[in-house]
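J.: The following block contains a protein sequence and its predicted model.
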Amino acid sequence: MIIPASLAKPVFGLARWIWGLIVLAVLVLLGWWVVATLIGGSTAKTEAKLGSNQTKAALESGADAVGTIGTQGAAEDTIDATTSENANAIRSAPGADTPVPAAVDAVGRERLCKRAAYRVRPECLQHAPAD
């Protein structure tokens, strides 16, 4: 079958136009893919580095917190031990058995009972601990 020339040109022209759009679309998609690959790779590297830095900072912060708590606990233990030693030295000093006025004794005991070193003593159980 022979197609008349008047019908062949528009069909052929339409095919060229469609092929042009297809090639243009492929080029646009290829360009988009190249840009996305370059930017995406850079973004992934940046995010990985950021995540690594955040992890490192969190570990350092945790180590600092543990060190601070340990140091504070050791300092409190030292203070409490010193306080107990002082109390024992005072109680065993000459004249320690001399009577003290009741009001002075009550206030002194109340204040001592607020210290961690004395909280467990039977006479301190009736007093509220310090905040």
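T.: Structure received.
J.: can we go C-alpha only for contacts and neighbour counts from here?
T.: OK.
J.: For residue 17, which residues are in contact?
T.: Contact partners of residue 17, counting by CA atoms under 8 Å, 6 or more residues apart in numbering, are absent.
J.: Would you map the helices across the protein?
T.: Per DSSP state H, the chain carries helices over the ranges 5-91, 102-113.
J.: and here's the other structure:
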Amino acid sequence: MILIKNPLTPLAWKLIAGALVVLVVWLLWNSGQRARQREAAARADSAFASARTGAATDANRIQDEALSGRASDEALSRKHADELLQAPGAGQRLDPGLNRAARERLCQRAAYRDRPDCVQLAGGRQPPR
């Protein structure tokens, strides 16, 4: 049997072993770091999606409430107009100044603002809001 002399000294072997240990530790730490980053990104994505869903739900609720409120305001205004037109004396002529003042105030309400008679009363321009 022929023995081949080892060209590396014991110090060189220790340095190589130390470098391998450092490399293994670094690889293990780096893979754990990547996993933590992926986990954090997944949590952030989930939180963002949840917040976006909540915001959309709130926006829909607010819009529905606004539309419902506007519809009930307009229904109430129509009901009041019908009651006024059916009240005793509704067919009698009013004093022109009183009639104009009442119509001007009525035309300031959102339910009546865009009606042709209100636009005409305002001289072709939109009444004040």
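T.: In hand now; what should we look at? Worth saying up front: this structure is predicted, and the values here are computed from it rather than measured.
J.: Taking the centroid of the first structure, which residue is nearest it?
T.: Per CA atoms, centre = their mean, the C-alpha nearest to the average position across the first structure is that of residue 58, at 5.3 Å.
J.: just checking, what residue in the second structure corresponds to it?
T.: Alignment note: residue 58 of the first structure maps to residue 52 in the second structure; criterion TM-score structural alignment.
J.: circling back: dump the helices of the first structure into TSV; add distance to residue 121 of the first structure as well.
T.: Conversion of the helices of the first structure to TSV gives the following (distance: least, CA to CA, whole Å):
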stretch	distance to residue 121 of the first structure
helix 5-91	11
helix 102-113	8
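J.: out of those, nearest to residue 125 of the first structure?
T.: helix 102-113 (8.1 Å; CA to CA).
J.: Could you check the angle the closest one makes with helix 5-91?
T.: On the basis of axes from the mean of the first three to the mean of the last three CA atoms, to 10 degrees, helix 102-113 of the first structure is oriented at 140 degrees to helix 5-91.
J.: Pull the residues that contact helix 102-113 of the first structure.
T.: For helix 102-113 of the first structure, the external contacting residues (CA under 8 Å, 6+ apart) are 118-119, 124, 127, 129.
J.: Relative to residue 64 of the first structure, how far out is the residue nearest to the centre of the first structure?
T.: Look at residue 58 of the first structure and residue 64 of the first structure: by CA to CA, to the nearest Å, they are 10 Å apart.
J.: overlap in contacts of these two?
T.: Counting by CA under 8 Å, 6+ apart, no residue touches both residue 58 of the first structure and residue 64.
J.: number of nearby residues for the nearest residue to residue 126 of the second structure once chain neighbours are set aside?
T.: Nearest residue to residue 126 of the second structure, sequence neighbours excluded (CA to CA, 6 or more residues apart in numbering): residue 119, at 5.7 Å. For residue 119 of the second structure, the neighbour count with other CA atoms under 10 Å is 16.
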